[in-house]
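A.B. asks: coordinates only, sequence not included:
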């Protein structure tokens, strides 16, 4: 890769030069299917707290409309990376451990670590990414903001932000109802209705029900897994009285299923002899075919995930054209999942019950000046004050199953004592972990545009944030599970830290349809303490019980980012081409190290993520369009001397110069949309084909540069064909996802208790048994919609 890197960098620089040298006359913009909102035939986004043309915003943005998500079969946030390049999502066996990443950086949600990508729903911050796993319901559009957004979006947008916007009520009686049937007994019924409640008041109610059996066939018990029965509802009321606009929303989502994800055993990660041992000792052993829908393991599962919230957004237009906006909200997320068998073998050994409980409130007062009207048209600004509070509780219980003592406790008196303990307790809550954290954050921010001339604009912004945290940690463990979870009790006295983040951007428009920009922005995530169990205990106490030292605490993470980009339109705006070159330097990177049994968050060192993002749309007519994106990512730790050692060796290693996990060098997508009329019948048709691709990458949950966790690159193809009636009153569609049934590796995890099972150092020194998460297989379906 080193030899071709100069050419990779030369290509986007040459394109940027060509774009800047090719001014385009101002024309009426064509409708863009990737618009999050279509006003005046331009893509309108709210990345800077006001509605703006995306081509005038000096930020690398992937904007996806609700219509585009439907066309590309984007059902949940887990699918969004197929249309938003350099955006990644992955989840493990526990739904609460969802990771959302931008530019190769993200954080798993099942710890107290702050997310690297801030998620906003209708302008309200959602602190836990596991809370947005439900199906997208009545979504108007999504904006993926790449790069730190610390000035306007806060401390938890250190590498980017995801902004989701639901549809607003219309002052008319209208609505639609859709029914859908798909692979693996998936059935979905959804719809919305708009109702005018008065001359200036309207309401919109949207609802969805989905029933899904799941794709995974388990040889062990003959059952099917991966299914869920889901329900979601949202109600919105919008009122306009003079210079006041008030929007009130309430929503509820419930996921009720098994939560199972198929993790197959990689036979290449152990010797044939050790694989034969597993097969002989554990009822034929785990499933080793990585390319089928079969699993073979003991399963005890169940998931109930509830997420609800209420919000109020009141906007007051004041004298001079400015706006005051007050946003208040409360959100509640609970997740209760039984996850097992956690050793993934066809023998009942141990199960895990995970509990998440997050209650948060957001309050933000914004001031938005009129655009380009102050100081004789040379200045405008946005400013605000912000308050956030979250009470977050995590629980984990490990339960001994019927064969725990026989397999994991040596023969003799210890095994007999273990059997007696199991007989008296049923093995329930053999370990019991309870973690609590309260966070309070206050901030004040301002960002202004100084229009030096008609073509040159200087943007300056800053945000002061103060975070306070406190909490507690408790881990209780039976005498027979202390090799998995060590007992520990700790009160976290908390932290109080302040940080200033800022943004400086210079924008130059040599022509109406070309903008060049250079931006320097910063972001940060506050420090905290570990929520995971450790063996031995992460804290050391003296004989009197006084704390001597602890490895539970980690420090903050800071980001410095540099963007150089061009946004342009060609050929009377039939072609849109946006290119951003970036470099993110992350200091004090908060990494999850693995000690063979549990995970520990610590400050790893420094990480550099750099590359480019290219987004293109060609729409020669309203009948045909092609959109594509391409991202290159050069990921490298510039300082990581104490990384986790390979699992079969242990200790530490120096990973300086190695890439971060989930950081593919290349990723991108390509989509084509074509539509037309069927004679004079009033009928019309629309066809879409889309492909998303990603190159080789590390997909392990630990940064240890283990070659076993390198996943080959892949491409996934989707398609949709729709027939619509006169005035679009009804439509029928057939669709497919992963049309070629491509097999790839979304995630790799180490075999739990690999050392105890003698699975280390089999393939090579430092190797261990690997579990590979199965990807979604080919799915297809049919849907029908009636609009009124």
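C.D. replies: Cool, the structure landed. Every value quoted in this text rests on a predicted model; they were computed, and no experiment measured them. Numbering: from 1, shown residues only.

A.B. asks: switch to C-alpha atoms for all contacts and neighbour counts from now on
C.D. replies: Will do.

A.B. asks: how about the secondary structure of the residue nearest the centre of the chain?
C.D. replies: Most central in the chain under Cα atoms, centre = their mean is residue 100, positioned 2.4 Å from the mean C-alpha point. When the structure is split into helix, strand and coil by DSSP: H, G, I helix; E, B strand; the rest coil, residue 100 lands in strand.

A.B. asks: same check, this time on the one 10 residues further on
C.D. replies: Here residue 110 is recorded as coil under three-state DSSP.

A.B. asks: do a quick rundown of the strands in the stretch 1-150 of the chain.
C.D. replies: With DSSP state E, counting those that start in this stretch as the definition, the stretch 1-150 of the chain shows strands at residue ranges 38-39, 42-45, 52-53, 60-65, 87-90, 99-102, 105-108, 117-121, 124-126, 139-146.

A.B. asks: use this one as the comparison:
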């Protein structure tokens, strides 16, 4: 069975037709989803890899507003944030990379064919999306930057020729939530068309701070403007220029004390600190996960980025071949301030971090004619990024008195005599280049059987420098020891490859088997560390380096279209082995990246979509994940315990054994009114999972299984003019943690029980129940 021929740009234009149609349109047959996972536009049912794809209509139906929401609908995809908003972790099959350091991501993100180098730069909205693809498994052949566990491939809608239209979308809800989006499409000339998307969103935050009476903990505001220009001078040549600008501001995540981790002893200690320093109770609120905190919380986020992507396609350039060139540039800057780092009702320590990324990429693809006995995709890729992280620490009024309490009045006096502002300052700089050449070809032995092989050669070259300066000796000993490493260097080259067999058991049932490899480049530790008690120094230049991570993956899968197109049922069995697994270990306030041995992630993914009757749509995703470290002898210990531990046989973090995603929508005519009514329900269930920031199998950071249910009901006109709906998200007001971490400097504050290996745990809380309304109107 062969897919119809569509070049990537032509496919985007084909799918965009009707993209200004209402989000809740419903047909009896399932919506066809076209993906570009193989650099060609193909029906998802013809692509022999484990991929989940969601059309823009599906995302709008579900009320998806942010990239993090994708983790609620795609099996084996998790997107979370930690104490810093920029600290975004994107995981596939239980493996991901935290975004606020110099590590390359385990899951690469592409927007309109352009690689986004920093996970923190993916913060933002999901407005005017054509399709969002979740590609599981190592992407070691066709995608620009090798990613060890998978990729998110997001395509925004393409301008439509000969169409003048305007879409207005707005919503509001509790917690001061409000957002609005304008989407305009305008034909400028006979062969030039423009599309503009302008968005604004804000909410007051879900948290309340009982310490100072603030009710804006977690507040956020965003503004974005996107413009796309499609120029088609002929029927074979097209140039698509996309420009975007975005600003974000916020006050950080809601971070509570995990109630079950608090006991009389550590609460008494914290209370004593408060009484000694302020004459008031310092005991945090431990009545439950209720989005109420009792601490200094003056976190601030300021995020700005802009980018440009030029996508030029020449169809039938020679002998039926197409040539495509994708050029992109992105400038991202994020300033994050954390007051207090210890999360106490004390003016203790302030951390101010500035991230800056300046990235350029160029990819050229040669795409052979489709429908031949042998077809292929070949290309060259170049990527360059300058990345800087500047981090300073200011000492609050209570920091030196804390030193006096913990280490003695003499050191407290020395601390007070030193600089309090910019007590320590770390500067990290990295210049990275990556070059690659790739080829992937498919030989169609018959109409039902084909073999695919691909290979990629990649070369990574990184130069870096790291320096810490100090204006306070006591602060340096406790927080960031003096270091100067001006000439860091990392070089690696890798050959990755893929072999795949695809067989059509029947016209609409396809079996496939794949062996593939991938890797994630090594690099540099980008953070300051305290003085090592054993050596009296910080990290050496060698300790600042970590090696590349290498991946082998095996997949067996089936894709089927059943019941005359009313059902698709896809399943994949997989095993992924990760060598030189890059992991971070926590020491007080600092994470250090090392190569941690070998990890195996294996399991089953199931994706079913069904329309049993014309009015009803059902979508089911299920993931089973068996996670195990095959070797990890130097893992971080439990709190307060010495040395390291062997975690062989233990699961990785963020690796729940079972996940279920269920969505269902009923759409029906409302008598003879010219309107339809609809009701949509969604349930996301996740099994027990370790969501701790440190890989140490701490039972305290195990998040129990939980379910989140959403409900949406509304009306829409049958002439595709308007729609309005009301929604409730997290109907049961389920309380859960998207991340946990051990109390910073718990040893100094007396929260650590070294005998039992426990401490006070901080919880980054998930969103509470929210309600709201949304409306859309289309002009033409």
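C.D. replies: On my side now, so go ahead. All figures in this text were calculated on a predicted structure; none of them were measured in a lab.

A.B. asks: quick check: TM-score for this pair?
C.D. replies: The TM-score (TM-score structural alignment, normalised by the length of structure 2) is 0.92; 743 aligned residues with a Cα RMSD of 2.2 Å.

A.B. asks: ranking the strands of the stretch 1-150 of structure 1 by burial, who's on top?
C.D. replies: The highest mean neighbour count among the strands of the stretch 1-150 of structure 1 belongs to strand 99-102 (a mean of 26), with neighbours defined as mean count of other Cα atoms under 10 Å.

A.B. asks: what's the match for residue 649 of structure 2 in structure 1?
C.D. replies: By TM-score structural alignment, residue 649 of structure 2 lines up with residue 657 in structure 1.

A.B. asks: so what corresponds to residue 214 of structure 2 in structure 1?
C.D. replies: In structure 1, the position corresponding to residue 214 of structure 2 is occupied by residue 223, as judged by TM-score structural alignment.

A.B. asks: ok, now which ones touch the residue nearest to residue 365 of structure 1 when sequence neighbours are not counted?
C.D. replies: In space, not counting the residues next to it along the chain, residue 365 of structure 1 is nearest to residue 326; the distance is 4.6 Å by Cα to Cα, 6 or more residues apart in numbering. With contacts defined as Cα atoms under 8 Å, 6 or more residues apart in numbering, the neighbours of residue 326 of structure 1 are 312, 313, 314, 315, 363, 364, 365, 366.

A.B. asks: with residue 224 of structure 2 instead?
C.D. replies: Taking Cα under 8 Å, 6+ apart, we find residue 224 of structure 2 in contact with 198, 199, 200, 244, 245, 246, 247.

A.B. asks: which of those residues are conserved in structure 1?
C.D. replies: Contacts conserved in structure 1 for the contacts of residue 224 of structure 2, using both residues aligned by TM-score structural alignment, their matches' Cα atoms under 8 Å: 198, 199, 200, 244, 245, 246, 247.

A.B. asks: nearest to residue 336 of structure 2, out of the residues you listed: which one, please.
C.D. replies: Distances from these to residue 336 of structure 2 were compared by Cα to Cα; the smallest belongs to residue 247, at 13.6 Å.

A.B. asks: can you get me a residue count around that closest one?
C.D. replies: Summarising burial for residue 247 of structure 2: neighbours were counted as other Cα atoms under 10 Å, giving 19.

A.B. asks: that one maps to what in structure 1?
C.D. replies: In structure 1, the position corresponding to residue 247 of structure 2 is occupied by residue 254, as judged by TM-score structural alignment.

A.B. asks: list the contacts of the residue nearest to its match when sequence neighbours are not counted.
C.D. replies: Of all residues beyond its chain neighbours, the one nearest residue 254 of structure 1 is residue 306 (4.6 Å), with distances taken as Cα to Cα, 6+ apart. Residues touching residue 306 of structure 1, when contacts are defined by Cα under 8 Å, 6+ apart, comprise 252, 253, 254, 255, 333, 334, 335.

A.B. asks: ok, and the closest non-adjacent residue to the first one?
C.D. replies: In space, residue 252 of structure 1 comes closest to residue 308 once its chain neighbours are excluded; the distance is 4.2 Å by Cα to Cα, 6+ apart.

A.B. asks: kindly report the same for residue 402 of structure 1.
C.D. replies: The spatial neighbour of residue 402 of structure 1 that comes closest, neighbours along the chain excluded (Cα to Cα, 6+ apart), is residue 348 at 6.0 Å.

A.B. asks: before we move on, what about residue 305 of structure 2?
C.D. replies: The spatially closest residue to residue 305 of structure 2, leaving aside those adjacent along the chain, is residue 332, at 4.3 Å (Cα to Cα, 6+ apart).

A.B. asks: give me the range in structure 1 that the host helix or strand of the one you found lines up against.
C.D. replies: Under DSSP states H and E, the secondary-structure element containing residue 332 of structure 2 is strand 321-339. Following TM-score structural alignment, the partner segment of strand 321-339 of structure 2 in structure 1 covers residues 322-340.

A.B. asks: would you map the helices across the stretch 351-500 of structure 1?
C.D. replies: For the stretch 351-500 of structure 1, the helices identified by DSSP state H, counting those that start in this stretch occupy 404-408, 413-425, in order along the chain.

A.B. asks: for the stretch 101-250 of structure 2, same thing?
C.D. replies: If you assign secondary structure with DSSP H, counting those that start in this stretch, the stretch 101-250 of structure 2 ends up with no helices.

A.B. asks: could you export the contacts of residue 224 of structure 2 as JSON lines, including distance to residue 436 of structure 2?
C.D. replies: Listed next are the contacts of residue 224 of structure 2 as JSON lines, based on distance: Cα to Cα, whole Å:
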{"residue": "198", "distance to residue 436 of structure 2": "36"}
{"residue": "199", "distance to residue 436 of structure 2": "36"}
{"residue": "200", "distance to residue 436 of structure 2": "38"}
{"residue": "244", "distance to residue 436 of structure 2": "27"}
{"residue": "245", "distance to residue 436 of structure 2": "29"}
{"residue": "246", "distance to residue 436 of structure 2": "30"}
{"residue": "247", "distance to residue 436 of structure 2": "33"}
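
A.B. asks: which one of these is nearest residue 44 of structure 2?
C.D. replies: Sorting those by distance to residue 44 of structure 2 puts residue 244 at the head of the list, at 28.3 Å, by Cα to Cα.
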